[in-house]
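Colleague: predicted model and sequence follow; I will ask about them next.
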Amino acid sequence: MEHVIAAATALTMLAGAFFALSAAIGVVRLPDLYSRMHAASKAGSVGSGLLLLAAGLYSGELAIFARAAAGVVFLLLTAPVAAHLLAKAAHETGHKLWELSVRDDMEGR
């Protein structure tokens, strides 16, 4: 059973590291604020959540795993909402979209 938990922890850590890396690359490479914020909030939340779950699995204690799971739920509930509010504030202050963006759904509001 110990090997199964170790393998699950390793896979969860690798998946979390992949999502965190893709979020970091997205923040550096994407062209505008809105795309960067999307990469940071979506992939960053999933990556951080998986790494937090890996830490909870590695501990081997139910109480610590429950705290880690609660942290993941909190992270997945708050990070996208915060990114949405930041993007809305950026749009209201006049931050422009990338010139190759197809449409602006918030235009005129």
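Modeller: It's in.
Colleague: CA atoms for contacts and neighbours, from now on please.
Modeller: OK.
Colleague: stretch 26-39: end-to-end distance?
Modeller: For stretch 26-39, the separation between the terminal residues is 6 Å (C-alpha to C-alpha, to the nearest Å).
Colleague: tell me the buried residues in the lengthiest helix in the chain?
Modeller: Ranked by number of residues, the top helix in the chain under DSSP state H is helix 62-92. Neighbour counts using 16 or more other C-alpha atoms under 10 Å place 64-65, 68-69, 71-72, 75-76, 79-80, 83, 87, 91 of helix 62-92 among the buried residues.
Colleague: okay, one more to line up with it:
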Amino acid sequence: MSLFLALFSGITIAVGVVFFIAGTVALLRFPDPLSRLHALTKADSLGLGLIVLGLLPWAGGWLAALKLILVWLLVLLAGATATQMIAERIRRSGPPQ
């Protein structure tokens, strides 16, 4: 594997981990549930996407790469759906006291 590809993989994986850490910090620091959900959804989607992008050159074949992409798409869909359902529940019940 070329040095450029190894550096690209390492950097994208590291940036993805930074997004996960930022989402965790946002979960602990943001004041209300809706802003926490927003930050977590964005951080998880982008963080996992960057990690998958960094792992694709190391996948070992097109089938493994396809599986990585499918897992990422499944997480995107499930995360967005779950976040929408939780946010709707919070909106209907009113802000927490």
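Modeller: Nice, I can see it. As the structure is a prediction and not an experimental result, all values here were calculated from the model.
Colleague: mean shift between the longest helix of the first structure and the second structure?
Modeller: Once fitted to the second structure, helix 62-92 of the first structure is off its aligned match by 1.4 Å on average (mean C-alpha distance after the TM-score superposition for the first structure).
Colleague: show me how far that helix is from its chain's centre.
Modeller: Taking C-alpha atoms, centre = their mean, to the nearest Å, one finds helix 62-92 of the first structure lying 8 Å from the centre of the chain it belongs to.
Colleague: so which elements touch that helix?
Modeller: Applying 3 or more C-alpha pairs under 8 Å, 6 or more residues apart in numbering; DSSP states H and E, we find helix 62-92 of the first structure packed against helix 33-59.
Colleague: picking that back up, where in the second structure does the longest helix of the first structure align, residue-wise?
Modeller: Aligned using TM-score structural alignment, helix 62-92 of the first structure spans residues 62-92 in the second structure.
Colleague: quick one, the longest helix of the first structure and helix 33-59 angle?
Modeller: 180 degrees (axes from the mean of the first three to the mean of the last three C-alpha atoms, to 10 degrees).
Colleague: coming back round to it: make JSON lines from the buried residues of helix 62-92 of the first structure and add distance to residue 32 of the first structure to it.
Modeller: What follows is the buried residues of helix 62-92 of the first structure, written out as JSON lines (distance: C-alpha to C-alpha, whole Å):
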{"residue": "64", "distance to residue 32 of the first structure": "39"}
{"residue": "65", "distance to residue 32 of the first structure": "37"}
{"residue": "68", "distance to residue 32 of the first structure": "33"}
{"residue": "69", "distance to residue 32 of the first structure": "33"}
{"residue": "71", "distance to residue 32 of the first structure": "30"}
{"residue": "72", "distance to residue 32 of the first structure": "28"}
{"residue": "75", "distance to residue 32 of the first structure": "24"}
{"residue": "76", "distance to residue 32 of the first structure": "23"}
{"residue": "79", "distance to residue 32 of the first structure": "19"}
{"residue": "80", "distance to residue 32 of the first structure": "17"}
{"residue": "83", "distance to residue 32 of the first structure": "14"}
{"residue": "87", "distance to residue 32 of the first structure": "11"}
{"residue": "91", "distance to residue 32 of the first structure": "12"}
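Colleague: closest one of the residues you listed to residue 7 of the first structure?
Modeller: residue 65 (16.3 Å; C-alpha to C-alpha).
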